[in-house]
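Trainee: Sequence and predicted structure below; questions after.
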Amino acid sequence: MRAITIPDSGGPDALVPTDVPTPAAGRGEVLIEVVAAGVNRADVMQRRGLYDPPPGASSYPGLEVSGRVAALGEGVDSFAVGDEVCALLEGGGYAEEVAVPVGQVLPKPADVDLVDAAGLPEVVCTVWSNVFMTANIQPGQWLLVHGGSSGIGTMAIQLAKAVGAHVAVTAGTAEKLDFCRDLGADILVNYRDEDFVEKLREGNHDHGADVILDNIGAKYLSRNVDALAINGRLVTIGLQGGRRAELDLGTLLAKRAAVIATTLRSRPAAEKAAIVAAVREHVWPLIEAGVVRPVIHSRHALDRAADAHREMEASTHMGKILLLTA
């Protein structure tokens, strides 16, 4: 089969289409014939040599796919060969086939194109696990999403609005902010020339954010804490703005607030299965009802993965970037 390998870390051209052995479905696994794979910031970091796969995971990039079940491993009876599915991966999605633990496989939602379904697993599981399962956002509360026009951002806006929360977002252009508004965002902040702490306070009567979903890290840490409401929860899921920063514990104590840092890729399979099960129970009905949808920016052929990474690094996209195997 064809897969995208990374013989040496580097720029987008470090992604090399290669003929590799086809995986087999082990016990408790599903072999998926991949139709499309989602491109994520973690893939870019892996290509640069900054984010190694967990032990035992495929060395090929790719954390989510859609496709058809090609084979079932021993002990799997919840899917059948030919079923249309999508799946959350530890790696290996940039390939024509991939073996996945059955607990991380989801049926393709009704009325969602099979290709577009590749843009769902990573973002939905990330948003649901962090904003809902960890931060426990409630109807009427405020969510601040940094990078509102990203794949994760567009899903966070939709899911928060679907449960009756209010949403503030940051983004770097007027076009991206308009896109976020169309998805339901209430407060729009251009981070290039506006202060999100001030804009949030102005927009929601000095309440602040009950939950912040942050992919920046150190650069925004102190301002995120300033933006939190009383009993607020800051959930950091990325380090695009660095790893180290000072934190004023006095401000955190005064607000009775929490700072939480999480990752999804390195979690044990049992935890991922629990997240996927929660997504299937709570989010899949919203998608099938048309309340929430995958937001797809562009599609590239698998062999043109380098172009997809260039597009992601240019940060011009709004929604998900996909790779197609055919």
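Mentor: Here it is on my side, so go on.

Trainee: CA only for contacts and neighbour counts going forward, please
Mentor: Fine.

Trainee: okay, how far is it across stretch 209-228, tip to tip?
Mentor: By Cα to Cα, to the nearest Å, the extent of stretch 209-228 from end to end equals 5 Å.

Trainee: contact partners of that stretch?
Mentor: Applying Cα atoms under 8 Å, 6 or more residues apart in numbering, the contact partners of stretch 209-228 are 130-131, 135, 137, 141-147, 196-197, 200-201, 208, 229-248, 251-252, 255, 257.

Trainee: Restrict these to the buried ones and give me that as a PyMOL selection.
Mentor: Applying 16 or more other Cα atoms under 10 Å to these leaves a buried subset, and the PyMOL line that selects it is:
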select buried, resi 130+131+135+137+141+142+143+144+145+146+147+196+197+200+201+208+229+230+232+233+234+235+236+237+238+252+255+257
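
Trainee: from the contacts of stretch 209-228, which ones fall inside strands?
Mentor: Among the contacts of stretch 209-228, the ones falling in strands (DSSP state E) are 142-146, 229-236.

Trainee: Format those residues as TSV; extra columns: distance to N215.
Mentor: What follows is these, written out as TSV (distance: Cα to Cα, whole Å):
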residue	distance to N215
W142	17
L143	14
L144	11
V145	9
H146	7
A229	19
I230	22
N231	21
G232	17
R233	14
L234	11
V235	9
T236	6
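
Trainee: quick check, nearest of those to L50?
Mentor: Set against L50, the nearest of the ones in strands among the contacts of stretch 209-228 by Cα to Cα is T236 (17.7 Å).

Trainee: tell me which element D111 falls in.
Mentor: Assigned by DSSP states H and E, D111 falls within no helix or strand.

Trainee: what does S298 give?
Mentor: Going by DSSP H and E, S298 is in strand 296-301.

Trainee: next one: that strand to chain centre, how far?
Mentor: Distance of strand 296-301 from its chain centroid, counting by Cα atoms, centre = their mean, to the nearest Å, is 16 Å.

Trainee: ranges for the helices of this structure?
Mentor: 41-47, 121-127, 151-162, 174-183, 196-203, 221-227, 249-255, 269-282, 284-288, 305-314 (DSSP state H).

Trainee: If you count contacts, what does the fourth one end up packed against?
Mentor: Contact partners of helix 174-183 among helices and strands, from 3 or more Cα pairs under 8 Å, 6 or more residues apart in numbering; DSSP states H and E: helix 151-162, strand 166-171, strand 187-190.

Trainee: Output those as a markdown table; include the columns mean neighbour count.
Mentor: Output for those, formatted as a markdown table (neighbours: other Cα atoms under 10 Å):
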| stretch | mean neighbour count |
| --- | --- |
| helix 151-162 | 25 |
| strand 166-171 | 26 |
| strand 187-190 | 21 |
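
Trainee: Check it against this one:
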Amino acid sequence: MRAVSGSESLSVTTVPDPTTGPGEVIIDVAAAGVNRADLMQRQGKYPPPPGASDILGLEVSGRIAEIGAEVTGWSVGDEVCALLAGGGYAERVAVPAPQVLPVPAGVDLVSAAALPEVACTVMSNVILTGGLAAGDLFLVHGGSSGIGTHAIQVAHAIGARVATTARTEAKRDRCRELGADIVIDYTAEDFADIVTAEGGAEVILDLLGAKYLERNVDALGTGGRLVIIGMQGGIKAELNIAKLLTKRAAVFGTTLRARPVDGPDGKGEIVAATHRHTWPLIESGQVMPIVDRVFSLDDVEAAHAHLDGGDAIGKVLLSVGADTDRDG
């Protein structure tokens, strides 16, 4: 599934099967996650990193079909999900073994495709970078998104207080069900005023970037950490350094896709931390994949339109090799 350019650029085509390099496995794909990064890539705004497949798709679930040299701990037939730099909208994909996770107990194979990108994003940015801990106030924007629904659950499970923003009543209700303590209608309320009245946030996870920078800094408490992981609201804004210094606060900008597999802060390290800390929360039922709808791969245009329309709550998935089209 390659994107050439523009909103009508997706096409299904035949390409050679991937081959396993040292340290890689081949996965027969059951399902792939649809992420906003895929929409940006098809528009030419988010090219894959050097060496990555130009086929869309940053996460999959499926079964291991082949194991390359130097890979240990996996067997052919294992049900897994995986974080990718690209290539997920396909029947088969080659993945570095450190980026592969077992399907958590109690999660079906298709729904497992909703986990790798959001779980690793939240682990990397909220826990490892942001240092969220029990008793902290955590603000996540876009609480009904794939990342938002997962972040709310993880933060609630570790004992943090959770504030979030959401546009519609249905989305706000779902955020409350998932564990959000403070749910803000950002179309009618000022999130910074509300969070400041609660003492300010220790950690803020922001996908919008420039648009929210000033108000995010206002919403930080003393020693707070703002972690910016998206640019949907623009790339340039003024930062009031005096306000940041007064609060002894920090602003982090991070990305996951372009990181190396190995080494400090690499994807392998993040995946391992996710397996250690988040998988037990999933298997105990404290955190679950939130799937809005599953489309077949042939309906990828409809899947992208659904995600881009802004009505999805949780993840949108593509079922690969099956005629599946269901609501979550």
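Mentor: On my side now, so go ahead. Quick caveat, the model's predicted, so the values are computed rather than measured.

Trainee: overall similarity of the pair, as a TM-score.
Mentor: Laid over one another, the chains give 0.97 as their TM-score (TM-score structural alignment, normalised by the length of structure 1), with 318 aligned residues with a Cα RMSD of 0.7 Å.

Trainee: related to what we said a few turns ago, out of the helices and strands packed on helix 174-183 of structure 1, the one nearest V16 of structure 1 is which?
Mentor: That would be helix 151-162 among those, by Cα to Cα, at 24.6 Å.

Trainee: so that closest one corresponds to what in structure 2?
Mentor: Mapped onto structure 2 using TM-score structural alignment, helix 151-162 of structure 1 spans residues 146-157.

Trainee: circling back: read off where the strand holding S298 of structure 1 ends up in structure 2.
Mentor: Using TM-score structural alignment, strand 296-301 of structure 1 pairs with 291-296 in structure 2.

Trainee: before we move on, back to that, out of the helices of structure 1, deepest packed?
Mentor: helix 151-162 (a mean of 25; mean count of other Cα atoms under 10 Å).

Trainee: just the ones in strands among the contacts of stretch 209-228 of structure 1 now: which is nearest E64 of structure 1?
Mentor: Of those, the one sitting nearest to E64 of structure 1 (Cα to Cα) turns out to be T236, at 20.9 Å.

Trainee: Just tell me what that closest one corresponds to in structure 2.
Mentor: Using TM-score structural alignment, T236 of structure 1 sits opposite I228 in structure 2.

Trainee: residue contacts, that match?
Mentor: Contacts of I228 of structure 2 by Cα under 8 Å, 6+ apart are L205, D206, L207, L208, G209, V251, F252, G253, T254.

Trainee: Show me which of the residues you listed are buried.
Mentor: By neighbour count, with 16+ other Cα under 10 Å, those hold L205, D206, L207, L208, G209, V251 as buried.

Trainee: Distance of the second one relative to G148 of structure 2?
Mentor: Applying Cα to Cα, one obtains 10 Å for the distance of D206 of structure 2 from G148 of structure 2.

Trainee: The match of strand 296-301 of structure 1 against structure 1, how far on average?
Mentor: Once the two are superposed, stretch 291-296 of structure 2 sits an average of 0.3 Å from its aligned residues in structure 1 (mean Cα distance after the TM-score superposition for structure 1).

Trainee: Return the set of buried residues in that stretch.
Mentor: V291, D292, R293, V294, F295, S296.

Trainee: For the residues you listed, could you give me TSV that also reports distance to V25 of structure 2?
Mentor: What follows is these, written out as TSV (distance: Cα to Cα, whole Å):
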residue	distance to V25 of structure 2
V291	26
D292	29
R293	28
V294	25
F295	26
S296	24
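
Trainee: Excluding sequence neighbours, find me the nearest residue to the counterpart of G75 of structure 1 in structure 2.
Mentor: Aligning on TM-score structural alignment places G75 of structure 1 opposite E70 in structure 2. Nearest non-adjacent residue to E70 of structure 2, counting by Cα to Cα, 6 or more residues apart in numbering: G23, 5.2 Å away.

Trainee: Just tell me what that neighbour corresponds to in structure 1.
Mentor: G23 of structure 2 maps onto G28 in structure 1, by TM-score structural alignment.

Trainee: That match and P121 of structure 1, how far apart?
Mentor: In terms of Cα to Cα, G28 of structure 1 sits 19 Å off from P121 of structure 1.

Trainee: Verify the contact between the match of G23 of structure 2 and E74 for me.
Mentor: Yes. The pair G28 of structure 1 / E74 is scored as a contact, 5.9 Å apart, by Cα atoms under 8 Å.

Trainee: Next up, the contacts around T164 of structure 2.
Mentor: L139, V140, H141, G142, G143, C175, A180, I182, V183, I184.

Trainee: Any chance of TSV for the residues you listed, columns distance to A303 of structure 2?
Mentor: Converted to TSV, those look like this (distance: Cα to Cα, whole Å):
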residue	distance to A303 of structure 2
L139	28
V140	25
H141	23
G142	19
G143	20
C175	22
A180	27
I182	30
V183	27
I184	27
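
Trainee: quick one: A133 of structure 2 and R161 touch, right?
Mentor: No. In this structure, A133 of structure 2 is not within contact of R161 by Cα under 8 Å, at 9.6 Å.

Trainee: returning to that earlier point: figure out which of the helices of structure 1 is closest to P101 of structure 1.
Mentor: That would be helix 269-282 among the helices of structure 1, by Cα to Cα, at 7.7 Å.

Trainee: follow-up on the earlier one: now do the contacts for the residue nearest to E70 of structure 2.
Mentor: If you count contacts by Cα under 8 Å, 6+ apart, G23 of structure 2 has them with G68, A69, E70, V71, P96, A97.

Trainee: Now do the same for the fifth one: its match in structure 1.
Mentor: Residue mapping for P96 of structure 2 onto structure 1 gives P101, with TM-score structural alignment as the criterion.

Trainee: ok, the closest residue to its match other than its chain neighbours - how many residues close by?
Mentor: Beyond its immediate neighbours in the sequence, the residue positioned closest to P101 of structure 1 (Cα to Cα, 6+ apart) is E29, lying 4.2 Å away. Using other Cα atoms under 10 Å, the number of residues around E29 of structure 1 comes to 22.

Trainee: Is it correct that E29 of structure 1 is in contact with G73?
Mentor: Yes. Using Cα under 8 Å, E29 of structure 1 makes contact with G73 at a distance of 5.0 Å.

Trainee: Now check T126 of structure 1 against structure 2: what is it aligned to?
Mentor: Under the alignment (TM-score structural alignment), T126 of structure 1 pairs with T121 of structure 2.
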